[in-house]
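Trainee: okay, predicted coordinates and the sequence, questions at the end:
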Amino acid sequence: MSVRSAVAMGCAGSTPKVDENSKKLKKPKAWKHTQPITPAQLKQMRDEFWDTAPHYGGQKEIWDALKVAAESDLALAQTIVDSAGIIVSNPDMTLCYDERGAKYELPKYVLSEPTNLIRQG
């Protein structure tokens, strides 16, 4: 019975941790690009990242979910992350894992705009 209790306690103890991680999405902190960039340049950087991201490992479906979450408001992003079973290690989504333990690192430029974005007209 002590083994069963230990297993039950382990499961009970680990479940809230996953739930806790998935419930703390926050807006990324302000950041500055090395040089001022235009919205078109930012879009190009983002497109290049998302085009190559699946080649870094992990599941394409998780990368797709992260992309949609990154482009959504926090409430929708939270729903997407929870539905896909993504474990958020950093509240700004810069470091996530899937249920199999694969690591997904997102650069800040796919999550928010830099403080030195050149706004035209």
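Mentor: Arrived safely. Because the structure is predicted, anything quoted here is derived from the model rather than measured. Numbering: from 1, shown residues only.
Trainee: from here on, contacts and neighbour counts on C-alpha atoms
Mentor: Will do.
Trainee: not counting its neighbours along the chain, what's nearest residue 35?
Mentor: Once flanking residues are discounted, residue 35 sits nearest to residue 116: 7.5 Å by Cα to Cα, 6 or more residues apart in numbering.
Trainee: you'd agree that neighbour is up against residue 32?
Mentor: Yes. Counting by Cα atoms under 8 Å, residue 116 touches residue 32, with 5.9 Å between them.
Trainee: what's the burial count for residue 85?
Mentor: 18 (other Cα atoms under 10 Å).
Trainee: contacting residues around it?
Mentor: Counting by Cα atoms under 8 Å, 6 or more residues apart in numbering, residue 85 makes contact with 98, 99.
Trainee: okay, pairing it with this:
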Amino acid sequence: MGCIKSSQAKQDGESTRRGGRRIRKPKPWNHTEPITRTQLDQMREEFWDTAPYYGGSREIWDALRAAAEADDLRHARAIIDGAGIIVESADLTTCYDERGAKYELPNYVLSEPANLIRES
């Protein structure tokens, strides 16, 4: 008799090893006030520039950035697996490296807000 988690993982076609959790896009979200693409890009760049100073490995932060910016979820999953990142939340907002360091990603680096203003 297996545990529920491993049974579900097998049904989903995912591996049952650590970090084998399926990843998905984050749920829709809204910024506190409408923002432009330029403002969003600036917020993202600022986050990625400062994230390594909060702990963890620079290589893992770089892999998380590449996964967050990947064109599709399969590519993101390959990056996550290759870096040995353990996915705690399927939307990548909480991950760990193999040494147990925690990495938290804000929604704004993972997806666009619903109230993004399109610049003309």
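Mentor: Great, that's in hand. Note that the coordinates shown come from a computational prediction; the quantities given were computed from them, not determined experimentally.
Trainee: send over the TM-score of the superposed chains.
Mentor: For these two chains in superposition, a TM-score of 0.84 is obtained (TM-score structural alignment, normalised by the length of the second structure); 105 aligned residues with a Cα RMSD of 1.3 Å.
Trainee: distance-wise, check the residue nearest to residue 35 of the first structure relative to residue 94 of the first structure.
Mentor: 20 Å (Cα to Cα, to the nearest Å).
Trainee: try residue 3 of the first structure
Mentor: Taken as Cα to Cα, the span from residue 3 of the first structure to residue 94 of the first structure is 38 Å.
Trainee: what about residue 116 and residue 94 of the first structure, which has more around it?
Mentor: More crowded of residue 116 of the first structure and residue 94, by other Cα under 10 Å: residue 94, with 18 against 14.
Trainee: average gap between whichever helix or strand residue 62 of the second structure is part of and the first structure?
Mentor: If you go by DSSP states H and E, residue 62 of the second structure is part of helix 58-68. Comparison of helix 58-68 of the second structure with the first structure after fitting gives an average deviation of 0.3 Å (mean Cα distance after the TM-score superposition for the first structure).
Trainee: so what does that helix touch, helix or strand wise?
Mentor: helix 73-83 (3 or more Cα pairs under 8 Å, 6 or more residues apart in numbering; DSSP states H and E).
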